[in-house]
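**Student:** mind looking at a prediction? Sequence and model below.
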Amino acid sequence: MLTREEHPVAWAMLLHELADAHQHLGALLAQMLAVGEAEEADFAVQLGHVLAHLNRAWHGRDDTRLDAITGEQHSERSRYPSDLPPVG
């Protein structure tokens, strides 16, 4: 797992993914509370966006490379992790 002290740039990228997930989930919640409903298609897109951020955070949790990831790596990291079993 990354640490701020050892890999500050990679750490910042990890926190950025989590912050984006937090922001988008908050916006989704606010929209649903204000409107009182959600269209399934929009809900799927928005929740999928949140999950993609969380998935990239998981896949990047120990990546110490400081270079930008490629488009292919971005897509791969956006997929649900096979090494993270659902809990609950």
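**Tutor:** Ah, there it is. Not measured: the values here are computed from a predicted model. Numbering: from 1, shown residues only.
**Student:** from here on, contacts and neighbour counts on C-alpha atoms
**Tutor:** Will do.
**Student:** just give the closest residue to residue 59, not the sequence neighbours.
**Tutor:** For residue 59, ignoring the flanking residues on the chain, the nearest one in space by Cα to Cα, 6 or more residues apart in numbering is residue 77 at 5.6 Å.
**Student:** next: residue 47.
**Tutor:** residue 25 (7.4 Å).
**Student:** OK, contacts around the one you found?
**Tutor:** Residues in contact with residue 25 (Cα atoms under 8 Å, 6 or more residues apart in numbering) are 46, 47, 50.
**Student:** need the next SSE after the helix or strand harbouring it, C-terminal direction.
**Tutor:** Using DSSP states H and E, the element containing residue 25 is helix 8-35. Per DSSP H and E, the first helix or strand lying C-terminal to helix 8-35 is helix 40-59.
**Student:** comparison target, given below:
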Amino acid sequence: MPNIKSAIKRVATNEKRRLQNASQKSALRTAVKAFEQAADSNNVEAAQQTLQVAVKKLDKAVTKGLIHKNAANRKKSRLAKRFNQLSAQA
């Protein structure tokens, strides 16, 4: 444990940010899984709504620095591809 006041504050700040990042990343994964479940059940309306939520969370994660923009774009592309296949079947 640090003795210097600024280092003590830094440890507290880092822990606070770590918890916020973990929470946002978990919500992101949950949103993607919700879309995948809707796509698996062949529910086009639910899939469209959950896709919008997942894309929004991916974009937000990029602006917060949680994930790289190329990784987010890759995930969005794969989700959109899956949605397009689903909507073509229906």
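**Tutor:** Noted; the coordinates are in hand. What you see is a predicted model, and the numbers here were worked out from it, not measured in a lab.
**Student:** and the TM-score between these chains?
**Tutor:** For this chain pair, the superposition-based TM-score is 0.49 by TM-score structural alignment, normalised by the length of the first structure; 61 aligned residues with a Cα RMSD of 2.9 Å.
**Student:** if we can go back for a sec, against residue 18 of the first structure, how distant is the residue nearest to residue 47 of the first structure?
**Tutor:** Going from residue 25 of the first structure to residue 18 of the first structure by Cα to Cα, to the nearest Å gives 11 Å.
**Student:** got it, and residue 73 of the first structure?
**Tutor:** For residue 73 of the first structure relative to residue 18 of the first structure (Cα to Cα), the value is 18 Å.
**Student:** and what of residue 59 of the first structure?
**Tutor:** 12 Å.
**Student:** and the helix holding residue 25 of the first structure with helix 40-59, angle?
**Tutor:** Orientation check (axes from the mean of the first three to the mean of the last three Cα atoms, to 10 degrees): helix 8-35 of the first structure against helix 40-59 gives 160 degrees.
**Student:** name the residues of helix 8-35 of the first structure that are buried.
**Tutor:** For helix 8-35 of the first structure, burial by neighbour count (16 or more other Cα atoms under 10 Å) applies to 9, 10, 11, 13, 14, 17, 18, 21, 24, 25, 28.
**Student:** residue 18 of the first structure and residue 58 touch, don't they?
**Tutor:** No - Residue 18 of the first structure is beyond contact range of residue 58, at 9.5 Å (criterion: Cα atoms under 8 Å).
**Student:** so which residues of the second structure form strands?
**Tutor:** Applying DSSP state E to the second structure gives no strands.
**Student:** for it, longest helix please?
**Tutor:** In the second structure, with assignment by DSSP state H, the single longest helix is helix 5-40.
**Student:** other SSEs contacting that one?
**Tutor:** Counting contacts by 3 or more Cα pairs under 8 Å, 6 or more residues apart in numbering; DSSP states H and E, helix 5-40 of the second structure is packed against helix 44-64, helix 69-89.
**Student:** just give me how far the first one sits from the chain centre.
**Tutor:** Just to be clear, that refers to helix 44-64 of the second structure. 8 Å (Cα atoms, centre = their mean, to the nearest Å).
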